[in-house]
Structure formats: C-alpha cells, structure tokens
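Undergrad: Structure, please.
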Amino acid sequence: MTSDVTRPRKLRAVAIVGSLRTDSYNQLLLDNVIRLSPDELDIYQFPRFAEIPLFNEDQARLGPPEAVAELQAAVRAADAIVIATPEYNYGVPGVLKNALDWISMPPGNSGLEGKPIALMGASPSILGTARAQSQLRQSFVATDSHVVNSPEVFVTRAHTRFEDGVLTDSGSTKLIGRLLDNLVQLIRTVEPADVRLTEQVAAR
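TA: Predicted structure coming up:
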C-alpha cells in the first residue's frame, strides 16, 4: 500500500572563508561547521576564492572574470551563505570585502537581496572577530540581505581551540549548532511560498 509523505526539500549553502592563509583558523572553523551541519542543510565551500581579482567596476560592467562569474552563480543558486572571517586591523579582511563587492553586482539584482547569511569567525585574540563581523553586518544592510542575528559565534584564542583539526571547545560547537539551526529556520521563513512547498514522496 502506498501513502503520500511530505518532507522539506534539502537546503544548500555556499561557504566563504575570508582568508587565503594555508593554516587559517577560519578554514578549520568552516571544516568543523560543515561537519556539524544539520542533515537538512548541505554546506559546500566555493573552491576558487583565491582566484578572485581586485574589484573593478568597469570590468564588472563589461562582464565579470570567470572565477567571479562562478561565485556570483553559486550565490544566486544557494539558499544561504556561510562566512567564516578573520579580523585584520580591527576590520574585514580585504580579500573578503573584495569578493563581496563583486558578488553585490549588479546593485539591486545581485542575488544577495533577501539572502540569509550566517557569520562566524576565529581569532587568536580575546575579542574574536567581533569588529569584523559588525562591519559585515553593516555591508549586508546595503545589499538587503538577512543576517542571522543570534547567536554570535566568536571563537577566541583560536590557537588553543583546535586539536588535529577538530574544534574542541564545547561552548563554540553548541553556538555553531544553534546558529545553523537558526539559519535553516530563517531560510524557511524567507523563501517564496512556491519553493516552500514540500516534495511529495511515495512511501510503502
């Protein structure tokens, strides 16, 4: 006998690490975020971040470079964005701000409008990446994006928080779990009604 069962569609988030450093704490952080992601959310990292050139509005008007076009397409196709950022000189790393400037083109029709975003960061300092994340939140006001308000994830003293690549701080892992759960809830809230419809699955 066959009955109809409904289930929410699988969600997909594209992830960006705002560092090009080989041993980046934020790359380790994102690796753990992907591992801790709930079953209903797939998080994949954009693979060509290091190839993004410096933003040039003239070039953006003519047509973005290949790596930029791939990043823009990935953002448009994703249900959400996950960003792990360091903090340099009290602010957002240049490589990350540069990528966001590319992604935000064309203004008003970039794919960032209404896009749910989860922010986090790791730093050796005792303040984590609070100032960098605050600046990112301001930037996403301009793009009309929806940043998850809480919890804020600041992995402080990052040089003591990882062991063999695994985030060992239980407080941070709990916050990450809550952040991802809230991201899923936000995606479900803001997605169009026709997308929100559940898939029909035949079950025996």
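Undergrad: can we go C-alpha only for contacts and neighbour counts from here?
TA: OK.
Undergrad: which stretches of this protein form helices?
TA: Assignment of helices within the chain using DSSP state H yields the ranges 25-36, 57-62, 66-77, 94-103, 130-142, 170-190, 193-196.
Undergrad: residues making contact with the first one?
TA: Okay, so that is helix 25-36. Applying Cα atoms under 8 Å, 6 or more residues apart in numbering, the contact partners of helix 25-36 are 15, 17-19, 42-44, 84-86, 121-123, 158-159, 162, 165-167, 173, 176-177.
Undergrad: for it, the distance to its chain's centre please.
TA: Mean C-alpha position of helix 25-36 versus that of the full chain (Cα atoms, centre = their mean, to the nearest Å) differs by 11 Å.
Undergrad: show me what contacts Met120?
TA: Listed by Cα under 8 Å, 6+ apart, the contact partners of Met120 are Ile83, Ala84, Thr85, Thr129, Gln133, Glu152, Val153, Phe154.
Undergrad: ugh, wrong one, I meant Asp4
TA: Shown in contact with Asp4 (Cα under 8 Å, 6+ apart): Gln200, Val201, Ala202, Ala203.
Undergrad: Columns neighbour count on top of those, output as JSON lines?
TA: Formatted as JSON lines, these follow (neighbours: other Cα atoms under 10 Å):
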{"residue": "Gln200", "neighbour count": "13"}
{"residue": "Val201", "neighbour count": "12"}
{"residue": "Ala202", "neighbour count": "10"}
{"residue": "Ala203", "neighbour count": "10"}
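Undergrad: tell me which residues in stretch 77-92 are buried?
TA: By 16 or more other Cα atoms under 10 Å, the buried positions in stretch 77-92 come out as Ala78, Asp79, Ala80, Ile81, Val82, Ile83, Ala84, Thr85, Pro86, Glu87, Gly91, Val92.
Undergrad: this one as well, want them side by side:
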Amino acid sequence: MSEQTTRVAVLLGSLRADSVNRRLAELVAERAPEGVEVVIAEGLGDVPFYNEDVDAAGAPAAAQALRDLVARADRVLAVTPEYNGTMPAVLNNAIDWLSRPYGQGALTGKPFAAVGVTPTPYGGQWAHDHARRSATIAGAVVPEEIAFSQTSIDVDVLTDEQVVARLLGAVEALVAAQPATAAA
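TA: Next up is the predicted model:
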C-alpha cells in the first residue's frame, strides 16, 4: 500500500451506545491496517428523515456534517445489524442524504461495503444486501466479493480471532477496491 492514508467512513446501523456493531466498528478503527484511518460517523440519530424540501432550503447541520465526512472519505463501510429483515431506518436515511444531489452525492464513485452481526439465522445478510443495493443506486461502487456476517450468538465476536480476521479481511478488501472514475 502506498504511503497515502486511505480514509474509511463508517455508517453505523445501530444507535445503541453499547451495540455489538458499534463495538465492532470501534475494533476496526483500533485495528485498522497500516495506512488506513477509520472514522465513525457519529450523530446519525440526529439526522432528520430525508425531505427534498428541507434539503432544497439548506441541509440541516447534522445532515451536512454527514455529507462532509463521507465526502472526505475514500471508502464507506456500513456496520449494521438487521431489523425486521432489512437495514435499520437510520442507515437507510443516511444513504438517502448521501445520495443527493443525485449523481453528485457524497457516495458517488466510492467503494462501499456492508458488514455486521446479528443473532438471526441469516446474520444480517438481508440488511447488508439492502444497504449495498441502496448504495449502488446512490452511485457507490459495491464490490460483490466483500461480505462479512456473523450468525452465531455462541461466539464472542469481539474476541474470537477468526471472526475478527474475517472482519478485518473485509475492510482490507474494501480498501483495495477501486473507486469509479468519471468518463473522460
């Protein structure tokens, strides 16, 4: 990897202060590969539901801060559980704000991946699929080969080195993914 730092913005799908997905995101930030800076987008719960009328009048401070953070990032990683078979509303809302203005939003052209854990039989796969699909429509580049979900609740995902290695492997694959370039 070059000496340039790759900045990864993390969107958390859980607002709970002690959620396992937040703790996973913090673990990724602490153990990020050399040359990678991981920044967790805080305050997603303060971002109002997307409303084009509100956006046209000027994005609220929390929405603008989110856009600015992701605009400065090289990659975007959603770390999310699954709620009722899909991604949490807070993550969907963040993607909505980041998709505007359409074709020029903060996600446009950026590699994006969705990972996380949830104690369901599918390990959050549906939430991750929905987040990737939404991010793709918003203009992100979504490498299909990047996947990480954990279904077992019998494993402490924060201390199991095999689980942590899989998660960090997904982050390394995201960092290695190439952003989209504008057509000449």
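Undergrad: What would you report as the TM-score here?
TA: Once superposed, the chains reach a TM-score of 0.90 (TM-score structural alignment, normalised by the length of structure 2), with 181 aligned residues with a Cα RMSD of 1.9 Å.
Undergrad: May I see the helices of structure 1 arranged in TSV, with distance to Asp4 of structure 1 as well?
TA: Formatted as TSV, the helices of structure 1 follow (distance: least, Cα to Cα, whole Å):
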stretch	distance to Asp4 of structure 1
helix 25-36	31
helix 57-62	48
helix 66-77	28
helix 94-103	40
helix 130-142	41
helix 170-190	22
helix 193-196	17
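Undergrad: Mind checking those helices for the one nearest to Leu11 of structure 1?
TA: Distance to Leu11 of structure 1, taken as Cα to Cα, is lowest for helix 170-190 among those, at 7.8 Å.
Undergrad: Packing partners of the closest one?
TA: Under the contact criterion of 3 or more Cα pairs under 8 Å, 6 or more residues apart in numbering; DSSP states H and E, helix 170-190 of structure 1 touches helix 25-36, strand 116-122, strand 153-155.
Undergrad: By how much does the longest one deviate from structure 2 on average?
TA: Same thing as helix 25-36 of structure 1. Helix 25-36 of structure 1 differs from its equivalent in structure 2 by a mean of 1.3 Å after superposition (mean Cα distance after the TM-score superposition for structure 1).
Undergrad: Take the helices and strands packed on helix 170-190 of structure 1 and write them to TSV, including distance to Ala73 of structure 1.
TA: Listed next are these as TSV, based on distance: least, Cα to Cα, whole Å:
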stretch	distance to Ala73 of structure 1
helix 25-36	21
strand 116-122	16
strand 153-155	27
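Undergrad: Out of the helices of structure 1, the one nearest Pro8 of structure 1 is which?
TA: Nearest to Pro8 of structure 1, of all those, is helix 193-196, at 7.8 Å by Cα to Cα.
Undergrad: So which bit of structure 2 is stretch 178-185 of structure 1 matched to?
TA: Taken onto structure 2 by TM-score structural alignment, stretch 178-185 of structure 1 occupies residues 169-176 there.
Undergrad: Quick one: distance of that stretch to the chain centre.
TA: Relative to its chain's centre, stretch 169-176 of structure 2 lies at 13 Å (Cα atoms, centre = their mean).
Undergrad: Next, the mean deviation of it compared to structure 1.
TA: Superposed on structure 1, stretch 169-176 of structure 2 shows a mean distance to its aligned partners of 1.5 Å (mean Cα distance after the TM-score superposition for structure 1).
Undergrad: which parts of that stretch are buried?
TA: Residues of stretch 169-176 of structure 2 classed as buried by neighbour count (16+ other Cα under 10 Å): Gly169, Ala170, Val171, Ala173, Leu174, Val175.
Undergrad: what do you get for stretch 113-133 of structure 2?
TA: 113-118, 120, 122-132.
Undergrad: Quick check: the aligned residue for Met105 of structure 1 in structure 2?
TA: Match for Met105 of structure 1 (TM-score structural alignment): Arg100.
Undergrad: on that earlier part again, among the helices and strands packed on helix 170-190 of structure 1, which comes closest to Glu191 of structure 1?
TA: Of all these, strand 116-122 sits nearest to Glu191 of structure 1, with 9.5 Å by Cα to Cα.
Undergrad: Arg67 of structure 2 matches what in structure 1?
TA: Counting by TM-score structural alignment, Arg67 of structure 2 lines up with Gln72 in structure 1.
Undergrad: Please name the nearest non-neighbouring residue to its match.
TA: Leaving aside its sequence neighbours, Gln72 of structure 1 sits nearest to Ile103 (Cα to Cα, 6 or more residues apart in numbering; 5.4 Å).
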